[in-house]
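Colleague: here is the input, now give the coordinates:
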Amino acid sequence: MTEQVDVLVVGGGINGTGIARDAVGRGLSVWLCEQDDLASHTSSASTKLIHGGLRYLEQFEFALVGKALAEREILLRVAPHIIWPLRFVLPHQSHLRPAWMIRLGLFLYDHLQRGRRSLPGSRRVRLSRHAVGQPLRDEFPIGFVYSDAWVQDARLVVLNAMDAVQRGARVMTHTRCVSARRSGERWLARLQSSNGQVTEVAARALVNATGPWAVDFLDEVAAEGHDHGLRLVKGSHIVVPRLYDHRYAYIFQQPDRRIVFAIPYEREFTLIGTTDVEYRGDPAHPRIDTQETAYLCDAVNRYFKRGIVPADVVWSYSGVRPLLDDDSGKASEVTRDYLLELEQARGAPLLNVFGGKLTTFRKLAEEAVDRLAPLLGNREPAWTGKGHPLPGGDIQDPGRLAEQLRATRPWLGEAMAWRLAHTYGSQSVRVLGDAASLTGLGEHFGADLYASEVDYLRRYEWAGSAEDVLWRRTKLGLHIGGEGAARLAAYFAKAAGAD
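Modeller: Okay, the predicted model is just below:
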């Protein structure tokens, strides 16, 4: 039997899930397939920022920065449990950029956004008189402080998928689109799951949101011609034990005019990144190399009193950014804007998504459905920018929620209540269930991970393995030792057998 659907989205990263959510919310029937886990590649390998992109001002991408700053405000409202404000410190080095240039850039950054701005503006600080100056070397007398936001990137993807399903979409992970061809006014697609099961789908429209595989999908799956190339750029990050005690982040200028961030991470660590390296390998398996690790260590050592070496790295991750090939000389100068290409001359429409960045995914999705929906007879207005919260985001303050969780469940530790509130928001109550003690949460795998949370992730968030839980739905892999991870893997194996 061939399933009938309005829109088939191929790709379970941030763009694919964002488009699926927007489309189903306008009344279209939507299926989404992803060959691996949700957010298992580029979308979980970001610097985890919702930001305008201060450095893009030097490349005169004012429209992109303004668009991203507007999106920052929307996302802070719809997902306050996984996105929250973060203040950044930029120590000044006069030989890299003069102070007037930085002041001008920050002035533009504060004012490019139209309408309401909830975050405080930028200001100049004397580092010797401020706590943010304590970790820095004495050669930096002044700095600048500005606002952006932090995000749990993989969770942002999952929450978009959850909201899409709650509105009627179907999301299939570990399911590859192995072929797609036009047949009159429909696309006939064959979807194959990891267990070999094949489903045939007839879709009125096809969306190619496969990220680094966008060109390969056109060449090998859909057999469609195209005029756009992708430039694959590898970005790598390292995680080291916490380098300072406060909650500010740092943005460091480098001699090659790139910037590197140092960000508080998982309470006990500091996240450092990113690199920009041309990449020609398999997008599914990028790895940091020794040169990248050394580059990031050197970047930190130029600024902090406390130096780091590669042996300090407790974890690293890399992702491949599928950027539009705009003939830029350096990888760091390639535009982070996106292109939506709609092809309908030969029958059923095909929408290709090229490029993009995490911050602007919602706008990308809105523009994609604005173009696609009328071709399917749907003229429902855009809706995702009107403050509809993502699952768990129907709260105002996750810190207050954490206090409420502890008030009703005194047996919850402060750190665990904080993590649940900043991971699941109002869904924390569902994660905890009717447990009356820690023992009531089931098997304990280490840190503050219990079976009740794992079961929630399996049931509602497509978690199918220990890796999905430890490194995408959460970052508890940094806190749970090998023995706990092994027991979690065994728990999943037993659950799969029962299923």
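Colleague: contacts, neighbours, all on C-alpha from now
Modeller: Will do.
Colleague: relative to Ile395, how far out is Leu401?
Modeller: Separation of Leu401 from Ile395 (CA to CA, to the nearest Å): 8 Å.
Colleague: same deal with Trp462?
Modeller: Counting by CA to CA, the gap from Trp462 to Ile395 is 24 Å.
Colleague: also Ser44?
Modeller: As defined by CA to CA, Ser44 lies at a distance of 24 Å from Ile395.
Colleague: those two: which is more packed in?
Modeller: When neighbours are counted by other CA atoms under 10 Å, Ser44 and Ile395 differ, and Ser44 comes out ahead with 25 against 17.
Colleague: one more, please, to line up against the first structure:
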Amino acid sequence: MSNQTTITESVDVVVVGGGINGVGIAADAAGRGLSVLLCEQGDLAGATSSRSSKLIHGGLRYLEHYEFKLVRDALAEREILLTKAPHIMWPLRFRLPHQKHLRPAWMIRIGLFLYDNLAKREMLPGSRRVQTDSSSPLNASISTCFEYSDGWVDDARLVVLNALQAQHLGATILTHTRCTTAQKQGDHWLVTLQQANGDTVTVRTKAIVNAAGPWAAQFINDVVQSPKKKSMRLVKGSHIIVNRMYDSGEAYILQNKDGRIVFAIPYEDDFTLVGTTDEDYQGDPAEVSISEAEIAYILTIANDYFKRPLSREDVVHHYSGVRPLLDEGNASAQELSRDYQIKISGGKGDAIMLNVFGGKITTYRKLAEQAVDELCDTLKISAKAWTKTAPLPGGDFSDKETYAVHLHAKYPFLTPTLVRRYVRSYGTLCERFLYGSSSLNDLGTHFGAGLYQAEVDYLVHSEWAGDSEAILWRRSKLGLRLSAEQVHGLDEYLVSQRASICPTQYAVGH
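Modeller: Predicted structure coming up:
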């Protein structure tokens, strides 16, 4: 059992929360010269940020609620992000099957015209109307689709790459570390952090950023002990994963009679991701789970559209996340805005508090930029925004195909499957664990599905991966492919290595 120790240090900013907004703010602030410490009570992307629909999109359906600014900002960010991280993001073509009894064709055409033109579009083709034929995976009764473009993202890896960038710029990233108290002392806060082993760290900081996502209101009430300044609604969204439903590469956006939208998205080569639901949620966000009613709901919508029938037995995996959305009174869960609000207080001799409410993964960079702009103004620091054109770690290559050829030429023993996965998960970062290898044997123990010891060691030492769940479901999606016996083998290896592991020993910038 560890003895309790207290280490006091001083930083400009303490960020609470290791989801996409927290790591985005940490990276932006560190890049402007602020000293930053980020604490996360669990694993990076351990909650909402790894349980999204994994889309970089403007949100076509938000146009129906007249959220033109949100859609415009998200569409502009879509282009920026596709350029910043070509390894973990890529364009995706969507088809919206037309059902005459739902949204009329004229409404869809107007919506797609706005979607094409609300923001500058350089990378993606515009929308069009297409006629289906016998090769379509859709039911024969559907003869017309409207096609448009958006983007796909590995959401959990987006979080980790931002954390790596923040660390490279000097930020301290502490996972499995809970902020237990925050006390105002004039122009600064005294923050107590408790690590998983019981050790505590006391930090003096000029500003706290509350990016705790679903726990943001609880943080204000219980840790800061201040009246809640903004009302939030927690909304559960659930997804199912099934074996690949069709061979073509496009995604589908399915309209339901209740007005909701469900996506069917090609996923990890051999699967299809289908979701999401929208339900108000009460309780601990850490305990969220899908209900059988949600599974039945998603399956029913999919079966209304696709030729291949799905049953409960076809579900190979599922997940649920809690979205922290702005409360809008009597609005239904699906009608709530996905926009965000940033509230800052303090300055002029008073400790600074910045609260982040709401948001969506597509606009995380813009949210972070705005938050750090406000922090710098309040702290009287002159520092320019910089994240718009800076690539994320591993994204310093022109295109996937060219880099894949380079990687295979450099490491010819890699199989095409490994090359493809390394390129789209790590980009150039994969060469950190491939360096010096001349055969698969050099990569060490094979745990299954192309997961080798070299990659596992890299993830533990450099990407804060503390257990098999973090490795198999967030740093990769290989949990879909490993057997229970193989997972047990990985667990045993991690336990055997734990005593000698310092999670940030070989991390970027250290």
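Colleague: which residues are common contacts for Leu401 and Ile395 of structure 1?
Modeller: Counting by CA atoms under 8 Å, 6 or more residues apart in numbering, the contacts common to Leu401 of structure 1 and Ile395 are 425-426.
Colleague: SS state for the aligned partner of Tyr148 of structure 2 in structure 1?
Modeller: Matched across to structure 1, Tyr148 of structure 2 falls on Tyr146, judged by TM-score structural alignment. Look at Tyr146 of structure 1: counting by DSSP: H, G, I helix; E, B strand; the rest coil, its state is strand.
Colleague: just give me the neighbour total for Tyr146 of structure 1.
Modeller: Using other CA under 10 Å, the number of residues around Tyr146 of structure 1 comes to 20.
Colleague: do the same with the one 4 residues further on
Modeller: Each residue near Trp150 of structure 1 was counted by other CA under 10 Å, and the total is 20.
Colleague: where's it, which helix or strand?
Modeller: Remark: Trp150 of structure 1 resides in strand 142-151, with elements defined by DSSP states H and E.
Colleague: which residues sit against that strand?
Modeller: With contacts defined as CA under 8 Å, 6+ apart, strand 142-151 of structure 1 is touched by 48-52, 72, 76, 82-92, 106, 119-128.
Colleague: which among the residues you listed end up buried?
Modeller: Neighbour-count burial (16 or more other CA atoms under 10 Å) is assigned, among these, to 48-52, 72, 76, 82-92, 106, 119, 121-122, 124-125, 127.
Colleague: doesn't Met416 of structure 1 belong to a helix?
Modeller: Yes - looking at Met416 of structure 1 with three-state DSSP, it is inside a helix.
Colleague: list the residues that contact it.
Modeller: Applying CA under 8 Å, 6+ apart to Met416 of structure 1 gives the contacts Asp448.
Colleague: roughly how far does the equivalent of it over in structure 2 sit from Thr378 of structure 2?
Modeller: Matched by TM-score structural alignment, Met416 of structure 1 corresponds to Leu418 in structure 2. Applying CA to CA, the value for Leu418 of structure 2 to Thr378 of structure 2 is 48 Å.
Colleague: the residue positioned nearest the centre of structure 1: what's it in contact with?
Modeller: With distances taken as CA atoms, centre = their mean, Asp153 lies nearest the centre of structure 1, 2.7 Å away. Asp153 of structure 1 makes contacts with 43-46, 48, 358, as judged by CA under 8 Å, 6+ apart.
Colleague: burial measure for the equivalent of Glu67 of structure 2 over in structure 1, as a count.
Modeller: Glu67 of structure 2 maps onto Glu61 in structure 1, with residues paired by TM-score structural alignment. Look at Glu61 of structure 1: counted by other CA under 10 Å, it has 16 neighbours.
Colleague: and Gln35 of structure 1, by the same measure?
Modeller: 21.
Colleague: before we move on, which element is the residue mapped onto it from structure 2 in?
Modeller: By TM-score structural alignment, Gln35 of structure 1 lines up with Gln41 in structure 2. Of the helices and strands defined by DSSP H and E, none includes Gln41 of structure 2.
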